[in-house]
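# when you get a sec, could you give me coordinates for this:
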Amino acid sequence: MDLDDTTGPVLSEPAPDGDLLGGVRDFLRGFERRQAERVVEFPGGFAVLSPRYAASHDHNKLCFRGAVTADDLADMERGGWRGALPDASPEVVEQLVDRRRARTRAADGVVFLAVRAGGEVVARADLYLDPARGLAQIEDVLTEEGHRDRGYAQALLRDATRRAHEAGCATRFLLAAADDWPQVLYGRLGYRVIGSRHLFARTA
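Here you go, the predicted model:
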């Protein structure tokens, strides 16, 4: 499992070029490994665990590499829409896929999270941050059917929740269908129902 994310810039003086940035990232990964009491390897990533400092996110976290863009998620999303809307035209499917790019402007902070297996995105989640108001929304948590029951969605949710906390967003929320199973997972992770939102669609 390889968990990827969009990240803020790693700053250096002078501003990093590609080689320097890679060196900085390698250093940080090594730093995280060396201070950990236990390291659990994943393909392309690892987790650091230090029970002695159980309250410290810095000592108990998933470490991953690379930035995820809307383009990286396009193939997974395109396949999902083709399965959900088999009669939709290619133009409609592309509109549904392309609208994710607009989401990069939708909040002060936008983070796309993904799990890769064999180089392909097999699970994803979005995180939208509004630190000024202390709010964060987690959205579009999804795992490809052939890769479910491996803990990917839970790992993404935990990571999104941690990132929101570190960004100063004390209130983290998500939207879930009242009659669908994901709400059970959200409840296990500490989320609770605070209200309802109704959507209406014209069918003809």
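# going by C-alpha atoms from here, please, whenever you check contacts or count neighbours.
Will do.
# now do the contacts for residue 73.
Shown in contact with residue 73 (C-alpha atoms under 8 Å, 6 or more residues apart in numbering): 121, 124.
# name the element it belongs to?
helix 70-84 (DSSP states H and E).
# do residue 136 as well
Per DSSP H and E: strand 135-143 holds residue 136.
# quick one, that strand and helix 70-84 angle?
Here strand 135-143 points in a direction 60 degrees away from that of helix 70-84 (axes from the mean of the first three to the mean of the last three C-alpha atoms, to 10 degrees).
# report all helices and strands that strand 135-143 contacts.
Applying 3 or more C-alpha pairs under 8 Å, 6 or more residues apart in numbering; DSSP states H and E, we find strand 135-143 packed against strand 120-130, helix 152-166, strand 171-174.
# so for the helix holding residue 73, what gets flagged as buried?
70, 73-74, 76-78, 80-81 (16 or more other C-alpha atoms under 10 Å).
# how much does the strand holding residue 136 deviate in direction from helix 152-166?
Going by the same axes, to 10 degrees, strand 135-143 makes 170 degrees with helix 152-166.
# residues touching strand 135-143, excluding its own?
By C-alpha under 8 Å, 6+ apart, strand 135-143 touches 122-130, 152-153, 156-157, 160, 164, 169-175.
# what comes up buried for the lengthiest helix in the chain?
What stands out as the longest helix in the chain, according to DSSP state H, is helix 18-35. Of the residues in helix 18-35, 21, 24, 29, 32-33 count as buried by neighbour count, 16+ other C-alpha under 10 Å.
# to compare against the first, here's another:
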Amino acid sequence: MSYHIIKSIKVDEKEGKVYITGADNNVRPRTPHRWECTSLSQILVEQGREAVDLEILEAYESGDFQGGNNKWTRALVVLRRMPEYAQFNWRGEPYDEITERRKTPAFKAILKKALETKLPKAKFIITKSTNMGTKVYLKKLTARHVFWSPVREKAKIFRFIEDTEDVKRVFYGSNSWAWAVEQVENNQRRGI
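Next comes the predicted model:
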């Protein structure tokens, strides 16, 4: 499946144009370039800014757009944790019914709600004590490994407490580990 690797998206309401900087995943070399997305520009002119925002979020949600750190990727994080999203999640079963539900105004309403919802201010890190009694912090997470660091500033930040529980569930035998989850205050670590 082909998708766009997004670096940035600029919605210029004065000109009525939407510019995307990015690259296609299946073209080598992956040199980002800037282009006007005419379909999104047309939506901007005909339906307004809110409709463009919903269309961009839907492109991220469907996997057509990936990457970047912007309001749409943050809304996607919120969307995937909304309980009402489960009935519209295209990864679920039965696929045909879900596809039909995604065409309803209720799906657009959930996308809009996700765009309007801010990420929670609470941030969490995972810690554990080593056999020597030293406290270490989860630094990096891969599909098969957890990397720990004794330096708190290098700890991986989780925005949702549920994400920390997911990490514990993924690793076999992690129930016996003496894991702890700490909430991080905004002034405790710069850049969090």
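# where does the TM-score land?
For this chain pair, the superposition-based TM-score is 0.27 by TM-score structural alignment, normalised by the length of structure 2; 91 aligned residues with a C-alpha RMSD of 5.7 Å.
# and the contacts of the very next helix or strand once past the helix holding residue 73 of structure 1?
Later in the chain than helix 70-84 of structure 1, the nearest helix or strand by DSSP H and E is helix 90-98. For helix 90-98 of structure 1, the external contacting residues (C-alpha under 8 Å, 6+ apart) are 74, 77-78, 81-82.
# so where do the strands sit in structure 2?
4-12, 17-24, 33-36, 65-66, 123-129, 135-141, 146-149, 179-184 (DSSP state E).
# report all helices and strands that the longest helix seen in structure 2 contacts.
Longest helix in structure 2 by number of residues (criterion: DSSP H): helix 49-62. Helix 49-62 of structure 2 is packed against helix 38-47, helix 71-79, helix 105-116, with contacts defined by 3+ C-alpha pairs under 8 Å, 6+ apart.
# hmm, who's touching that helix?
13, 40, 43-44, 65-66, 72-73, 75-76, 90, 108, 111-112.
# can you name the two of these that are farthest apart?
13 and 90 (31.2 Å; C-alpha to C-alpha).
# quick revisit: got TSV for the buried residues of helix 18-35 of structure 1, with distance to residue 114 of structure 1 too?
Shown next, in TSV, are the buried residues of helix 18-35 of structure 1 (distance: C-alpha to C-alpha, whole Å):
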residue	distance to residue 114 of structure 1
21	21
24	22
29	19
32	21
33	22
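# mind listing what's buried in stretch 56-75 of structure 2?
56-61, 64-66, 72-75.
# on that earlier part again, ok, so of the buried residues of helix 70-84 of structure 1, who is nearest residue 41 of structure 1?
residue 73 (24.1 Å).
# separation between that closest one and residue 143 of structure 1?
Using C-alpha to C-alpha, to the nearest Å, we find residue 73 of structure 1 at a distance of 12 Å from residue 143 of structure 1.
# same thing with residue 29 of structure 1?
27 Å.
# got it, and residue 130 of structure 1?
26 Å.
# more neighbours: which of these two?
Remark: of residue 130 of structure 1 and residue 143, residue 143 carries more neighbours, 21 against 18, as counted by other C-alpha atoms under 10 Å.
# want to try a markdown table for the helices and strands packed on helix 49-62 of structure 2, with distance to residue 135 of structure 2 as columns?
Output for those, formatted as a markdown table (distance: least, C-alpha to C-alpha, whole Å):
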| stretch | distance to residue 135 of structure 2 |
| --- | --- |
| helix 38-47 | 50 |
| helix 71-79 | 30 |
| helix 105-116 | 37 |
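# which of those sits most buried?
helix 71-79 (a mean of 19; mean count of other C-alpha atoms under 10 Å).
# strand 4-12 and that one, what's the angle between them?
Using the same axes, to 10 degrees: helix 71-79 of structure 2 against strand 4-12 is 110 degrees.
# which other helices and strands contact helix 71-79 of structure 2?
Right, helix 71-79 of structure 2 is packed against helix 49-62, helix 105-116 by 3+ C-alpha pairs under 8 Å, 6+ apart.
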